[in-house]
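Asks: Have a look at this prediction, sequence included:
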Amino acid sequence: MSGQSNTKNQVIRVGIAAGIPIFIGYFPAAVAFGLLARNGGLDFTAALLFSVTNFAGASQFLALNLTLSGAALYEIVAGVLLVNLRYLLMSASLRPKLRCSRLLRGIAAFGNTDEVFAVAAMREGYLEPRFIAGLEGISYTGWVSGTVTGYLFGSILPEPVQAAVGGTLYALFAALLVPEVKRESRNLLVACLAAAVNSILVFGAGVSIGWSFVAALLIAALFGALYIPAVPEYQEAL
């Protein structure tokens, strides 16, 4: 029994070790989110629940931005749902590698982010539930604790640093866009189309910021799917 317990604990520790780099990356981003939430007027409970219930960095910043812009609740839900649809495919991809109950698979799906998926997908063989627990647990801890730290202690940062945090959302999406543009230059055209559609709808047609985002996302995604061919490795898989 003792040997089995040690083995199980070892698997959890391996998962935690694999997730430490994710923790290091998530913590400062979550600190920025916590500070933005505080500066935007959200109370501590709302900021904390943001991170506890919506473990998805990009869409969380998006939801905060839409909230502070006065978007309606259903607009925020629609926007976040579309941005997070990729996790449905990621979780489906990991499903054959994870042998456990439906409840545990559901919990694992909740904690499945881009970085978690990258680490889990590269692991050979089946994914032990305890490994996933360690991997996702430490990552989730980094995001939630970073939010708490940013909200409670971000105000001690120098004023110029706090002001610079306002650009975090734009830096985050730029970090997501640049690698895609380097891989396929025509992705920049898709991003510009989305920006143009969003601007026209908001400033030209007077559409609310929430629905303009949803429309711009769908139009740009459809254009990209029709205009940009699949990368070679995907074509081979098909």
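Replies: Sure thing, it's come through.
Asks: From now on I want contacts and neighbour counts done on CA atoms only, so please keep to that.
Replies: Fine.
Asks: Which helix or strand contains the residue nearest to residue 73 when sequence neighbours are not counted?
Replies: In this structure, residue 73 finds its nearest non-sequential neighbour in residue 67, 8.0 Å apart by CA to CA, 6 or more residues apart in numbering. Using DSSP states H and E, residue 67 maps to helix 57-68.
Asks: Can you spell out which helices and strands pack onto that helix?
Replies: For helix 57-68, the packing partners by 3 or more CA pairs under 8 Å, 6 or more residues apart in numbering; DSSP states H and E come out as helix 2-39, helix 73-83, helix 168-183.
Asks: before we go on, here's another structure to hold up against the first:
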Amino acid sequence: YISLSLIAYGTGIFEIILTTFIVNIRHFLMSTSLNEKVEEDHLLNKLIYSFGITDETFSVVATKEGPAATGFLFGVISVSYSSWVVFSGLGHLIGANLPQTLQDSMGVALYAMFIGLLVPSMKKSVKVVFLAVLGAIFNSIFTIGNLMAQGWAIVTATLLSAIIIESVEVIKRNRSVRHEN
């Protein structure tokens, strides 16, 4: 979706590749996080269920109490994938018959889904709240102020927010270590 939006804005190929890489690098982070949460298993099983790791499946598995069994992962991924296939088809059939004004307004649904995925993390971590708010502020400043193209605004806002939040975390940890000594 991001690549298509960037193409529509006339963004250059380098920006599209970099943005797509940065947005999708989260899959490395999600996989690493889930690897610590799931039970020990054969590499082949891990390779199979890694195919199904999405933002939604990660959110469900990550918020599960205790370790996640292989069967649980396969169950979550199977339900998620089959729901996606079935309801994409139904959505196309139903959506194609909606009035054009309603079809045009459906673009908000993707943003609503990401907000729905973000809220549970925000409830558990103040750090995530600050990261989301800071990213939104930077992106707004960059795009509304016409400081950079929308593609670069997203990339820059994401990186800048992550760097600032992590720098604050490192400074806080270093101060607490010095006070303990």
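Replies: Nice, I can see it. Just so it is clear, the structure is predicted and the values come from calculations on it, not from any experiment.
Asks: my read: the residue nearest to residue 73 of structure 1 touches residue 76, true?
Replies: Yes - the pair residue 67 of structure 1 and residue 76 qualifies as a contact (CA atoms under 8 Å) at a distance of 7.3 Å.
Asks: Looking only at neighbour counts, state which of these two leads.
Replies: For residue 67 of structure 1 versus residue 76, the count of surrounding residues by other CA atoms under 10 Å is larger for residue 76: 23 against 17.
Asks: show me the contacts for that one.
Replies: Counting by CA atoms under 8 Å, 6 or more residues apart in numbering, residue 76 of structure 1 makes contact with 63, 66, 67, 210.
Asks: ok so, going back, would you check how far apart the equivalent of the residue nearest to residue 73 of structure 1 over in structure 2 and residue 21 of structure 2 are?
Replies: Matched across to structure 2, residue 67 of structure 1 falls on residue 7, judged by TM-score structural alignment. Going from residue 7 of structure 2 to residue 21 of structure 2 by CA to CA, to the nearest Å gives 15 Å.
Asks: Residue 101 of structure 2 now?
Replies: In terms of CA to CA, residue 101 of structure 2 sits 33 Å off from residue 21 of structure 2.
Asks: what about these two, which has more around it?
Replies: More crowded of residue 101 of structure 2 and residue 21, by other CA under 10 Å: residue 21, with 11 against 8.
Asks: Looking at structure 1, name the residue matched to that one.
Replies: Per TM-score structural alignment, the equivalent position to residue 21 of structure 2 in structure 1 is residue 81.
Asks: One more: residue 77 of structure 2?
Replies: The alignment partner of residue 77 of structure 2 in structure 1, by TM-score structural alignment, is residue 136.
Asks: so which strand or helix has its match?
Replies: Element membership for residue 136 of structure 1 (DSSP H and E) is helix 129-153.
Asks: Now do that helix against helix 57-68, angle only.
Replies: Angle, helix 129-153 of structure 1 to helix 57-68, by axes from the mean of the first three to the mean of the last three CA atoms, to 10 degrees: 40 degrees.
Asks: now for helix 129-153 of structure 1, which elements pack on it?
Replies: For helix 129-153 of structure 1, the packing partners by 3+ CA pairs under 8 Å, 6+ apart come out as helix 2-39, helix 44-53, helix 102-110, helix 114-122.
Asks: So which bits of the last one are buried?
Replies: What that stands for is helix 114-122 of structure 1. Buried residues in helix 114-122 of structure 1, defined by neighbour count with 16 or more other CA atoms under 10 Å: 115, 116, 117, 119, 120.
Asks: any residues touching it, and which ones?
Replies: Residues outside helix 114-122 of structure 1 that contact it (CA under 8 Å, 6+ apart): 18, 19, 22, 87, 90, 91, 94, 127, 132, 135, 136, 139.
Asks: most surrounded residue in those residues?
Replies: Within those, residue 136 tops the neighbour count with 30 neighbours, counted by other CA under 10 Å.
Asks: Identify the spatial nearest neighbour of it, chain neighbours not counted.
Replies: That would be residue 111: by CA to CA, 6+ apart, it lies 5.6 Å from residue 136 of structure 1.
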